[in-house]
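Visitor: Okay, predicted coordinates and the sequence, questions at the end:
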Amino acid sequence: MIGTLIEGKYRILRQLGAGAMGAVYQAEHMGTGRRVALKVITGELASRQDIIDRFWREAKAAGRIDTEHITQVLDSGVDRDRNLPYLVMEFLSGEDLHGLLKKTGPLAPDVALRVIAQACLGLRKAHEAGVVHRDIKPANLFLARRDSGEMIVKILDFGIAKVVMEQAQETETAGLTKTGSLLGSPLYMSPEQALGSKHIDHRSDLWSLGISLYQALSGRTPFDHITAMGQLVVEINYGRLAPVQERAPWVPPEVAAVVDRALQRKPNDRFQSAAEMRDAILPLLTHGWTLAESMLTPVPESLRAHVAPRLMASSSPSLPEMPVPTFLPQAPQAAQTSPHPGNTAGAMARSQATPPRASPAKGLLAVGAAALVTAGVVAGGYLAVRRSIDLAGAMRAQAWVAEAIKAALPAPLPRSTPAPAPEAPAVPPEPPTRTVKLRILPADASVEVDGKLVPSKNGIVELTGELGSVHRVRVFVAPRYSTEKNVVVTAVGPMPELVVMPFTPVGVRPQAGNGTGPAAQPRQRKFE
């Protein structure tokens, strides 16, 4: 497209980048000579209405926000000669945080906090305009260079933003963020976003910003060792989130407290606004929060050798609510006071306070409840991870743990009144089912699922089954070409998502070279 004239106004000069949805080019406005960034949808995606709707949603979302910390959309339209949707944005000089971290590794805590503090300014304006970004990550935090040498953080790509609907009649975007949709970058998703919840608000962005701060400080994300999507969803919600000081011992406890607060699994336990998160950061920036290009360097070796005092807070952020079995007596809850939500040192103060002395009965109850929660997390999280999200098995494991604790509790004292009739045994809930869409290549191939021929539309086959169920899928063209795969139904879609039929006749081993050498090794596919 180099040299192409878009809508008679913008001449394409060079490509800046490309992704799954399209490409971004540097262009020049023919009337004013201004250099701009022009984003287009390319290929088959340009004919998909859902992609086009997402494209226009980016223009609408960014257009509602007035701040220098959001990339400004200057123009939008459709090139009539090519039927090509396009967005025109301000042209930025610099690089995104992801690219910087690939070169430098972790940043000094002071520099990382300056980046995140500026991002908080942009998010505050977005949230005040009713826009939830839903894809905050280092690749979408751009460090733009100014003529003075100062750097300014700009938030990019509102393509999957959710515009909060304040009135019921605003139905044009109602279907774009339906329940169960999984939009965003998995490693940075909040727990509620990873589960596909429809109740996602601005606090999800603050979790993602906390993960970005974690990566800027340590050079890694907490769950970057996980490669399977189903395992990642379980780990985000139930796994152990290693404290940032485990990965970067030089990080001061005050800075680790900011990360710890942002990465609480319950939204109510996180920062409640971007302004609150920024207010917690600013007191730590004693020399100001402006950025200079000269600051964007690796952590000095002298700092890496330093081991800062550890944050005395829980190493595992708050877990989702778990029901307490009815056989455990309910202890009355004492009134508690909590620190001001902006006080990030609150976790330190709470952890260092001396706990009150408990009575033996309450102590037994506390041990039993703690064992139940711990074992339940192990059963519901660890087993689910190790057994490819076998959710039904995890539920059975939790029930077994509950029964074991019940058996370990002391028998009740004899009563003078007759004991009530035993309750009927609880009927275990039916395992949840889900319909997922499996992609098939080639799209016109025939498909069998568990030995039965099923319809395929445009290379998409629907599988319905219990979460964790395994189905044998056979893809074939005539009797000569065929392949079979085991496909698992998960909460986030099928695993694997795609079954490709190689055009190698059944029963024939492909040979290397001229056919006289050893058989070629089968091609390995890695999970994406």
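Guide: Structure received. Remember, it's a predicted structure, so these values are computed and weren't measured experimentally.
Visitor: Please make it C-alpha for all contacts and neighbour counts, starting now.
Guide: Noted.
Visitor: Run through who's touching the longest helix that the chain contains.
Guide: Longest helix of the chain, by residue count under DSSP state H: helix 109-128. With contact meaning C-alpha atoms under 8 Å, 6 or more residues apart in numbering, helix 109-128 is reached by 64-70, 132-133, 141, 152-155, 202, 209, 213, 216-217, 251-252, 255, 273-275, 277-278, 281-282, 284-285, 289-291, 295-296.
Visitor: rerun that using 6 Å as the cut-off
Guide: 65, 69-70, 153, 216, 274, 278, 289 (C-alpha atoms under 6 Å, 6 or more residues apart in numbering).
Visitor: alright, now check it against this:
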Amino acid sequence: MAGTLVHEPHVSPELSGRRIAGKYELIRKIGAGGMGAVYEAKNFALLKRCAVKLLLSPELAQNANVVKRFFREARASSVIESDHLVQIFDSGTDPDTGAPYMVMELLNGEDLEQVADRLGALDPIVVAKLMLQTTTGLAKAHELGIVHRDIKPANVFLTERDSGDLMIKILDFGIAKVKMEQFLETSHGLTRTGAMLGTPLYMSPEQAQGSTDIDPQSDVWSLGVMMFQLLSGTLPFASARSLGELMVGILTADIPLLQDRAPWVPPELAEITHRAMSRDIERRYANAGEMRAALLEALAEPDVASITRDMLVSVSPDHRTHIAPRLELSEDGLLRATTRTGLTTSPADSVTIPTRRPVVPLALAGLFGAVVVGVGLTALWKTRPAPTSFGTASAPLPVAAESQEPTATHSELRTFSLRVGPPGVQVSVDGTLTPAPDGRVQITGNPGETRHIIVLLGDRTIDRTIAVTRTGLIPSKLELPPEEATAPTSAGRAPTKAPVKATPPPTTSAKPPPNNGTPQIAKDLGEFN
């Protein structure tokens, strides 16, 4: 199969046989959505096959901001130099149809959404390699201060090179911001633009809050959700019955432990996944580069990123009968891998489920897999009682009841300290002025509940909703920025670590090279700020 667009409802006119900009002959449609379509095409002059993406929605094509951001993808390909981004060759507006277009490399393969639908949970080592390639490409964008905003399996394409190796190509830079803005305007945006229906499943808490101050850590959250899905065959949650419930879940619901869904997942990968999905941004990877470094450390093998088609298989039945060493809750509140397996499961570091009881993990996989077609919540993991050690073959087999998520009750009231600063701040909790001795405020609640916090000192204010979980508060610290710092641009969001500063493109005094008839795409980082 060849394609560069996610599978979406057919709403665009059929243009096969037409010529775009007088030089690109459209051969066949290979993808369509509420915003436009992608065609396999041929450069009439060079006889070279390519793909042409067209923004065909009349409403969107007349919106200057939408058109500007449509071309963001073309500029991203020009500015971000990475083999893991789809290459854009040309862009412009077709004089006959008035449709903005961009010309890109024609990819042969399938996106990771199709892979996940076809195979379910993948071999953990293959998932690590897929995520390593994805973070390698995205890290290049983050180094330039460019945030994708819509990372999900449908936007990560797996194409086959001449060597037979499979390579990740990240799609749809630029369109992601259009989708987010349409989503925020009105609920009708969800109907007008069908692609947005899947986007919230991978949306970060910052996006769910409606913040426009989105940094690379938002992409990291989405990477974590995608990794959870590829490792377990399920999304973190699949119980939300409405978009509103989904948004609340992203902000407040506990995320299930990955190893409850997929006990065979090595602890190194489970730790990376959960850290990427931490609601506390101080604990989440700062950018894709940090997550890539963690994956590299876990994948300690010579040909670390190489993937071939024969490796792209589901987790084998035999693999499912092993239980990898469990993550353990550390003193700092993070789930950490205390046992390093080298991304393997063997009798020395895992438990084989007795053949007389193989139904337990399979039944659980079926239980969670049956609801993955619904919508899922991307949220923080659930802390459970101290996990049983599975370091020896004599370790007891967990029963199905132990994998069920306990329902929060009033007997689960927890009290945690919220750190606030600097000294002298006033703190309001749900409208009540609350003392903060030694820079700490005591917060009591059931897991899943939220508290409205206002921290005030002079003209500086933080207005934020925090969540109570079984492990602590999210976030666990609210500190006003220094007086000389710029106040947060989005109400309700606490100060975050400064995003990676954009590196300006190299300047040169030499005159630009002649065009020679080859379309040129300007490199301008201002489009991404």
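Guide: That came through fine. In this text, all values refer to a predicted model and were calculated from it rather than measured experimentally.
Visitor: Mind checking the TM-score on these two?
Guide: TM-score for the superposed chains, counting by TM-score structural alignment, normalised by the length of the first structure: 0.59, backed by 338 aligned residues with a C-alpha RMSD of 3.2 Å.
Visitor: thinking again about what came up before, what stretch of the second structure does whichever helix or strand comes after the longest helix of the first structure fall on?
Guide: Where DSSP states H and E defines the elements, the next helix or strand beyond helix 109-128 of the first structure is strand 131-132. Aligned using TM-score structural alignment, strand 131-132 of the first structure spans residues 146-147 in the second structure.
Visitor: Kindly report the same for stretch 105-118 of the first structure.
Guide: Against the second structure, stretch 105-118 of the first structure falls on residues 120-133 (TM-score structural alignment).
Visitor: Enumerate the positions of the matching stretch that are buried.
Guide: 120-133 (16 or more other C-alpha atoms under 10 Å).
Visitor: do stretch 308-328 of the first structure as well
Guide: Quick answer for stretch 308-328 of the first structure (16+ other C-alpha under 10 Å): 310-311, 313, 316-319.
Visitor: Which members of those residues occur in strands, if any?
Guide: Using DSSP state E, no member of those sits in strands.
Visitor: Average offset of the longest helix of the first structure relative to the second structure?
Guide: In the superposition against the second structure, helix 109-128 of the first structure averages 0.7 Å from its aligned positions (mean C-alpha distance after the TM-score superposition for the first structure).
Visitor: mind checking how far the match of stretch 105-118 of the first structure is from the chain centre?
Guide: Centroid displacement of stretch 120-133 of the second structure relative to its chain, using C-alpha atoms, centre = their mean, to the nearest Å, is 15 Å.
Visitor: thinking again about what came up before, now, which of the buried residues of stretch 120-133 of the second structure sits nearest Ala276 of the second structure?
Guide: Met131 (11.9 Å; C-alpha to C-alpha).
Visitor: Could you find the closest non-adjacent residue to the residue nearest the centre of the first structure?
Guide: Central residue check for the first structure by C-alpha atoms, centre = their mean: the C-alpha nearest the mean position is that of Met189, 1.6 Å away. Excluding its sequence neighbours, the residue lying closest to Met189 of the first structure (C-alpha to C-alpha, 6 or more residues apart in numbering) is Ser208, at 6.0 Å.
Visitor: Residue in the second structure paired with the one you found?
Guide: So, by TM-score structural alignment, Ser208 of the first structure is matched to Ser222.
Visitor: any idea which helix or strand carries its match?
Guide: helix 216-232.
Visitor: Comparing that helix with the first structure, how large is the average distance?
Guide: Mean for helix 216-232 of the second structure is 0.7 Å (mean C-alpha distance after the TM-score superposition for the first structure).
Visitor: hmm, who's touching that helix?
Guide: Under C-alpha under 6 Å, 6+ apart, the answer for helix 216-232 of the second structure is 121-122, 147, 151, 202, 204, 235, 262, 273, 276-277, 286-287.
Visitor: Repeat the analysis, applying 7 Å as the threshold.
Guide: With contact meaning C-alpha atoms under 7 Å, 6 or more residues apart in numbering, helix 216-232 of the second structure is reached by 116, 121-122, 124, 127, 142, 147-149, 151-153, 202-204, 206, 235-236, 258, 261-262, 273-274, 276-277, 285-288, 378, 499.
Visitor: Also stretch 82-92 of the second structure?
Guide: 74, 77, 100-105, 137, 140, 168-171, 519-521.
Visitor: In ChimeraX, how would I select the buried members of these?
Guide: Buried subset of the contacts of stretch 82-92 of the second structure, written as a ChimeraX selection, criterion 16+ other C-alpha under 10 Å:
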select :74,77,100,101,102,103,104,105,137,140,168,169,170,171,521
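Visitor: now, which of the contacts of stretch 82-92 of the second structure lie within strands?
Guide: Reading strands off the contacts of stretch 82-92 of the second structure with DSSP E, I get 100-104, 168-170.
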